[in-house]
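>>> What follows is a protein structure lacking sequence information:
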């Protein structure tokens, strides 16, 4: 059974066993969250979001429609995802861009992930980086814009 803090607003029923959702989280009704996840306080998860098993999401993260986090992903504090490349107030795209964070990837604190990109398996994104293009598996990327730093063994 999932552990949901009484001060969280969890509208979805699709939450796996042993997942913890802490206070002041909002999770909308169509979101899907796997088993063994730890969703820290002050996290917002929109409807068209899929989160795998054993994912850690630190405080201050918003996960918008179109974002998928595969198994064993780490999302650091205040990571920012986008899903609209040309945002305007009250003007919505027909389809939001899709962002995929593959198995075992880690994203450092305050990084920004621009919509429509894929972060490969076991990749690492340095704190404060801005990801503007796909990141291959088993690589560390850092900076603004994020660039290749080194391979992970």
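Received it, and whenever you're ready, just let me know what you need. Every value quoted in this text rests on a predicted model; they were computed, and no experiment measured them.

>>> alpha carbons only for contacts and neighbour counts from here, please
Will do.

>>> For residue 88, give its distance to residue 96.
13 Å (C-alpha to C-alpha, to the nearest Å).

>>> try residue 123
From residue 123 to residue 96 the distance is 24 Å (C-alpha to C-alpha).

>>> between the two, which one's more packed in?
residue 123 (24 against 18; other C-alpha atoms under 10 Å).

>>> OK, contacts around that one?
104-106, 135-141, 152 (C-alpha atoms under 8 Å, 6 or more residues apart in numbering).

>>> can you put the residues you listed in JSON lines and add neighbour count?
Putting the contacts of residue 123 into JSON lines (neighbours: other C-alpha atoms under 10 Å) gives the following:
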{"residue": "104", "neighbour count": "21"}
{"residue": "105", "neighbour count": "25"}
{"residue": "106", "neighbour count": "24"}
{"residue": "135", "neighbour count": "22"}
{"residue": "136", "neighbour count": "18"}
{"residue": "137", "neighbour count": "19"}
{"residue": "138", "neighbour count": "18"}
{"residue": "139", "neighbour count": "21"}
{"residue": "140", "neighbour count": "22"}
{"residue": "141", "neighbour count": "25"}
{"residue": "152", "neighbour count": "11"}
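
>>> Below is structure B, check it against A:
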């Protein structure tokens, strides 16, 4: 067990990978799973039916509810809101919560809201303050409320317009599920 938990955190799970840090005022319930080399910043709540992969960063003020899976190398910005109940009512619970999957390498900007039941594709980028209401394809950039497709992003983080051209005028194309220069 080579992980660190701040003494002001309430961590009930023992399924935590090596080199993971959980900061103060976090609450992690007993059935959650957290991978290696993660950074769970202060004031984060992680419920039971949650799987967090390796090398994940979760910034302050995030709640990760039952049914959410974050794959490897995911970045979750401050105050991102996940939902898991499409028809919430006080003291009434669904038989099963909707599942949300954030695929490897995806980044979700600060104050975004992710509506339950959606898949955020590999290496996609959700801009700050966006509301995701549908599945997001891999390597795409989305902004707004509701979030709209505004471009593409390479593995190196180069933003492309809808024509797959970067700000220098260089064109890209998909090759083997990756965006590469033409």
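Thanks, I have the structure now. In this text, all values refer to a predicted model and were calculated from it rather than measured experimentally.

>>> Fetch the TM-score of the aligned pair.
TM-score of the superposed chains, computed with TM-score structural alignment, normalised by the length of the first structure, equals 1.00; 153 aligned residues with a C-alpha RMSD of 0.3 Å.

>>> circling back to that earlier point, the contacts of residue 123 of the first structure in strands, which ones?
106, 139-141 (DSSP state E).

>>> just curious, which of these is nearest to residue 117 of the first structure?
residue 141 (13.5 Å; C-alpha to C-alpha).

>>> Just list the residues touching the closest residue in space to that closest one that isn't next to it in sequence, thanks.
Nearest non-adjacent residue to residue 141 of the first structure, counting by C-alpha to C-alpha, 6 or more residues apart in numbering: residue 148, 4.5 Å away. Going by C-alpha under 8 Å, 6+ apart, residue 148 of the first structure touches 139-142.

>>> where's residue 148 of the first structure, which helix or strand?
Using DSSP states H and E, residue 148 of the first structure sits within strand 147-151.

>>> For that strand, give me the average deviation versus the second structure.
Strand 147-151 of the first structure differs from its equivalent in the second structure by a mean of 0.6 Å after superposition (mean C-alpha distance after the TM-score superposition for the first structure).

>>> what about the closest residue to residue 132 of the first structure other than its chain neighbours, distance to residue 108 of the first structure?
Nearest non-adjacent residue to residue 132 of the first structure, counting by C-alpha to C-alpha, 6+ apart: residue 114, 5.5 Å away. Per C-alpha to C-alpha, residue 114 of the first structure is found 15 Å from residue 108 of the first structure.

>>> With residue 12 of the first structure instead?
Residue 12 of the first structure is 27 Å from residue 108 of the first structure, by C-alpha to C-alpha.

>>> Mind checking which of these two has more residues around it?
The neighbour comparison of residue 12 of the first structure against residue 108 (other C-alpha under 10 Å) goes to residue 108, with 19 against 15.

>>> what about the residue lying closest to that one once chain neighbours are set aside, which SS state?
Among residues not flanking residue 108 of the first structure along the chain, residue 127 sits closest, at 4.1 Å (C-alpha to C-alpha, 6+ apart). Counting by DSSP: H, G, I helix; E, B strand; the rest coil, the backbone at residue 127 of the first structure sits in coil.

>>> right, and residue 127 of the first structure touches residue 111 too?
Yes - Residue 127 of the first structure is within contact range of residue 111, at 5.5 Å (criterion: C-alpha atoms under 8 Å).

>>> So for these two, which residue has more residues nearby?
residue 111 (25 against 19).
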